[in-house]
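1. coords please:
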Amino acid sequence: MNLPLNDSDYVNRLLARSRCGDPQREADARLELEQWVAVSDDNRRCYEAQRQTVIALDASLDSLRQRYPRHLAPASAAQAPAVRNPRRGWAWPTWSSALVLLLGVGLTLWWVNPVLSQGEYVTGLGEHREVSLSDGSRVQLNTNTHLDFVRRLRSREVQLVQGEALFEVTHQANIPFEVTSLDTRVRVLGTVFNVRQWQEGNQVTVLEGRVQVTPDHEADALQITRGQQLRTRHGLFVDGIRDVDATQAVSWRDGRLVFSGETLAEAVAELQRYRSGRIRIHDSKLGALRISGSFSLAKPDELLHLLPELFALNLVINPDQSVDIRAR
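-> This next block holds a predicted model:
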């Protein structure tokens, strides 16, 4: 048998067959599911996602059965009319009523969009963490990051409370994935992108695919693709769409800080995210100097110690690990 790859429709068909009431067909379906799930982690995540959807539907149907036991219970043998098809176990009036109710359940679930699962993920100062969400998507959290994830029947929602995260989103047709960060929303179906809270705003960078970015105070959303970046602040776009080196924008996932002509003030602000002691630049002209290079996040102060060799400045590291940078 040629086992198919990650296919939610295929899983749904097997799940339905595993509950059809025919012991042999149910056993065959369960065996086929087990074989398919064993092929890859992606298959396992797809199966778990569809199984959670079935569980949510079952819970809603059980609630309706309690409210409408006559309409949603199988007809007894004495009540059932004579039919030619022996597989029919429901009287037609009961079945038609149940069908109407089931359709209503589906419409209600689609409208209400119930929660299927949720999670909270946090990293400390200097910590990196990779997590798998319940829909199969993967997230890498940068230093000092906090995000919440809610998976619903017809949507997937992330709240980036603070920090920065790289998202590798599992494609699910008609179930969009949306990240909300401060006053900006980023909406996708399946892609790889990075969201960082930046200077009272957000920075969105796409590594693969396409995303739609919607600040609260803009009339229109903008779409960006691979190698492009958007910045927002106070609900408005800043500077428009920029072409960037996307791998540099997420160099933190490889344990590096990479700069290509950023100002010293920008470099220090980035470094500040990885150390507790405050860094203060006491001269605006120093802050405007440009810096390039690659530095290890395992040694965040390496950059600081190099500054007096690169520029005409003095650097003092105080006992509380705060740093003062002044012109010579």
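2. C-alpha from now on. contacts and neighbour counts both.
-> OK.
3. contacting residues for residue 202?
-> 181, 182, 184, 195, 196, 231, 232, 233 (CA atoms under 8 Å, 6 or more residues apart in numbering).
4. CSV for those residues, including distance to residue 203 and neighbour count?
-> Rendered in CSV, the data for those read as follows (distance: CA to CA, whole Å; neighbours: other CA atoms under 10 Å):
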residue, distance to residue 203, neighbour count
181, 10, 23
182, 11, 20
184, 10, 24
195, 6, 24
196, 5, 22
231, 4, 24
232, 7, 25
233, 9, 19
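5. Which of the residues you listed fall within strands?
-> In this view, the contacts of residue 202 that belong to strands under DSSP state E are 181, 184, 195, 196, 231, 232, 233.
6. For the stretch 201-328 of the chain, which segments are assigned as helices?
-> 246-249, 264-272, 284-287, 302-310 (DSSP state H, counting those that start in this stretch).
7. quick one: buried residues of the second one?
-> The neighbour-count check on helix 264-272 (16 or more other CA atoms under 10 Å) flags 264, 265, 266, 267, 268, 269, 271, 272 as buried.
8. Another sequence for comparison is provided below:
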Amino acid sequence: MAGRKTDEGVGTRSTRSADEALDWFMRLQDDHASETLLSFEAWERTSPENARAYADLLRMTSMPSLYRATVADRARLVRSVQPTSARRKFSGWKAGLTVATTLMAGIVWVELPSILVDWRADYISAVGQRHTVTLPDGSKVELNTSSAIAIDFAGGKRRVSLLKGDAFFDVTHDPAHPFVVAGRFADVEVKGTAFGVATTGPADTVVLERGHVEVRSTATAHGTADLQPDQMVTATERGLSEVTPTDPYQSLAWRDGRVVFHDRPFDRALADLKRYYDGQVFVATGRFANTLVSGNYRTDDPDAAIRTLATSAGAQITRLPGGILILR
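-> Okay, the predicted model is just below:
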């Protein structure tokens, strides 16, 4: 019992230190007075938990995704330079331009991979939205949140490249012109069928609802798989997995506006829900990463879904302005 009490005490101190570290971080953004800095240093020296909590927070705030979440504040930073004379006006203008230029350079660097995908794409779905596209041959493609495709129908070809995200294909029957979907690690060839392809995570996932498809590895010299309805296969840089049974209700639940998982590690489940959230989510600790969770969550309220998932894993939630959620 004594050991248990000690553990609880440490947990309480750690939680309090994390809360205080966040308070100090927010305060130091606007208050650079020497007395404030001295008070902060005194707090940091009070206990190892305080110093560790603030160091963890600094590591988290260096993440590119947190930078993206805060660049929306750049207009306020530029407007904060208020000219009071001709000389200060010129100085303020230069300072504002420097801030804006620096921020824009950072934005381009961080967002470059996404920008390149958008340039290549013919159709894109926004975060939290689903979008249905009718292709030139009459086939239909349903795009999940934050997904993109490029199409090539020139010269009788029927080829779609899934650049990111998830897509469900309902293909018009045309035996003379095979329909090919290209992922990162595999091509899926069909003549008339309905199936889903996902490029999220470290693998491409192909789920067949009806019909018949052939999946060919493009990352290795050999490797093909024939899928029957209610089967799936994954493709990585090492080749194809074994064909396994799947429940399309769960695998393709996004088509009904849901995310469904059973005994999935917390970090993977959170990654699924974050795709629907038009904000930023940061995890300040790794202790929940492998906690197994199950759930059936609506994607039209991702904030509530993330909060429910975090609570089920035992995480505490702090909300910051701009839709930023911190889990700890």
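9. circling back: let's have the helices of the stretch 201-328 of structure 1 in JSON lines, adding distance to residue 295 of structure 1.
-> Below are the helices of the stretch 201-328 of structure 1 laid out as JSON lines (distance: least, CA to CA, whole Å):
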{"stretch": "helix 246-249", "distance to residue 295 of structure 1": "12"}
{"stretch": "helix 264-272", "distance to residue 295 of structure 1": "10"}
{"stretch": "helix 284-287", "distance to residue 295 of structure 1": "19"}
{"stretch": "helix 302-310", "distance to residue 295 of structure 1": "7"}
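10. Out of those helices, flag the one nearest residue 64 of structure 1.
-> Residue 64 of structure 1 lies closest to helix 246-249 among the helices of the stretch 201-328 of structure 1, at 50.0 Å (CA to CA).
11. Onto which residues of structure 2 does that closest one map?
-> The alignment of helix 246-249 of structure 1 onto structure 2 (TM-score structural alignment) spans residues 248-251.
12. which outside residues touch the matching stretch?
-> By CA under 8 Å, 6+ apart, the surrounding residues in contact with stretch 248-251 of structure 2 are 207, 208, 209, 230, 259, 260, 261.
13. Now tabulate those residues in TSV and tack on distance to residue 280 of structure 2 and neighbour count.
-> Formatted as TSV, these follow (distance: CA to CA, whole Å; neighbours: other CA under 10 Å):
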residue	distance to residue 280 of structure 2	neighbour count
207	29	27
208	33	27
209	33	24
230	35	18
259	19	21
260	21	19
261	22	18
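14. Out of those, flag the one nearest to residue 278 of structure 2.
-> Set against residue 278 of structure 2, the nearest of the contacts of stretch 248-251 of structure 2 by CA to CA is residue 259 (16.2 Å).
15. Please tell me I have it right and that closest one contacts residue 296.
-> Yes - taking CA atoms under 8 Å as the definition, residue 259 of structure 2 is a contact partner of residue 296 at 5.8 Å.
16. In structure 2, which of the contacts of residue 202 of structure 1 still touch?
-> Retained in structure 2: 181, 182, 184, 195, 196, 231, 232, 233, out of the contacts of residue 202 of structure 1 (criterion both residues aligned by TM-score structural alignment, their matches' CA atoms under 8 Å).
17. what's the farthest-apart pair in the residues you listed?
-> Pairwise distances across these (CA to CA) peak at 13.3 Å, for the pair 195 and 233.
18. Strands of the stretch 1-150 of structure 2, start to end?
-> 123-124, 131-134, 140-143, 148-152 (DSSP state E, counting those that start in this stretch).
19. Output the kept ones among the contacts of residue 202 of structure 1 as TSV; include the columns distance to residue 148 of structure 1.
-> Formatted as TSV, those follow (distance: CA to CA, whole Å):
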residue	distance to residue 148 of structure 1
181	11
182	13
184	15
195	14
196	15
231	22
232	21
233	22
